[in-house]
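>>> Sequence first, predicted model second:
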Amino acid sequence: MSERHYVYVLRCADDTYYTGYTTDPERRVAEHNAGDGAKYTRGRTPAELVYTESFAEKGAALSREHEVKSLSRAEKERLVDED
């Protein structure tokens, strides 16, 4: 079985959104909340996983991550609310 690739969105404690890529969303959220994630999320914990998308290929996930990161806050809110 091939590995899945995920784009995820966190809602940080300061009510901002963080978008990232991983192969294991639960592990990655735990890393963020332990202070071992991205520099952006340090000091903004706890962070809550509010959205994921799954892909078979890493390239597709990374392209989608870039798209989601470029969305406005309002667009990210709509994306999260759809899920």
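All right, it came through fine. Numbers count the residues shown, from 1 in each chain.
>>> use CA for all of it now, contacts and neighbours both
Noted.
>>> Ends of stretch 66-73, what's the gap?
14 Å (Cα to Cα, to the nearest Å).
>>> next, the one to line up against it:
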Amino acid sequence: MKGWMYILLYSDDSYYTGSTNNLQRRILQHQKGEGANHTCKRLPLKLIYYEEYEQVYFAFYREKQIQGWSRKKKEALINGVPELLPKLAIAYRDVRNNLD
């Protein structure tokens, strides 16, 4: 069964990363405020990025990967500049290490 990983932009400028086996239905659920608590408090929303996979578990894996990313790294993906991802990952790791 196909799957999608998607990123939504909410009215408060926050991102939501999710995965589903039916992208259209899931976006409609988000627009109705159903599902995640993050959703109903931040409407309206806009679908700004998605990836399609042959199996939904690949989309779920990708969702979990991206949920751990910094905002700048997510924006590099959304804006189509994947060459920035390694540099941003190192910068994010350095910042986190300095907080410990």
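Thanks, I have it. Everything numeric in this text was worked out from a predicted model, so none of it was measured.
>>> Spatially, what comes nearest to the spatially most central residue of the second structure if we skip its sequence neighbours?
Among the residues of the second structure, the one closest to the centroid is residue 17, at 2.6 Å (Cα atoms, centre = their mean). In space, residue 17 of the second structure comes closest to residue 7 once its chain neighbours are excluded; the distance is 4.5 Å by Cα to Cα, 6 or more residues apart in numbering.
>>> and the equivalent of that neighbour over in the first structure, how many residues sit next to it?
Aligned by TM-score structural alignment, residue 7 of the second structure pairs with residue 9 of the first structure. Residue 9 of the first structure has 26 neighbouring residues, counting by other Cα atoms under 10 Å.
>>> The residue nearest to the centre of the second structure contacts residue 63, doesn't it?
Yes: between residue 17 of the second structure and residue 63 there is a contact under Cα atoms under 8 Å: 6.2 Å.
>>> what's the overlap in contacts for the two?
Common contacts of residue 17 of the second structure and residue 63 (Cα atoms under 8 Å, 6 or more residues apart in numbering): 5-6.
>>> ok, which stretches of the second structure are strands?
3-10, 15-20, 45-53 (DSSP state E).
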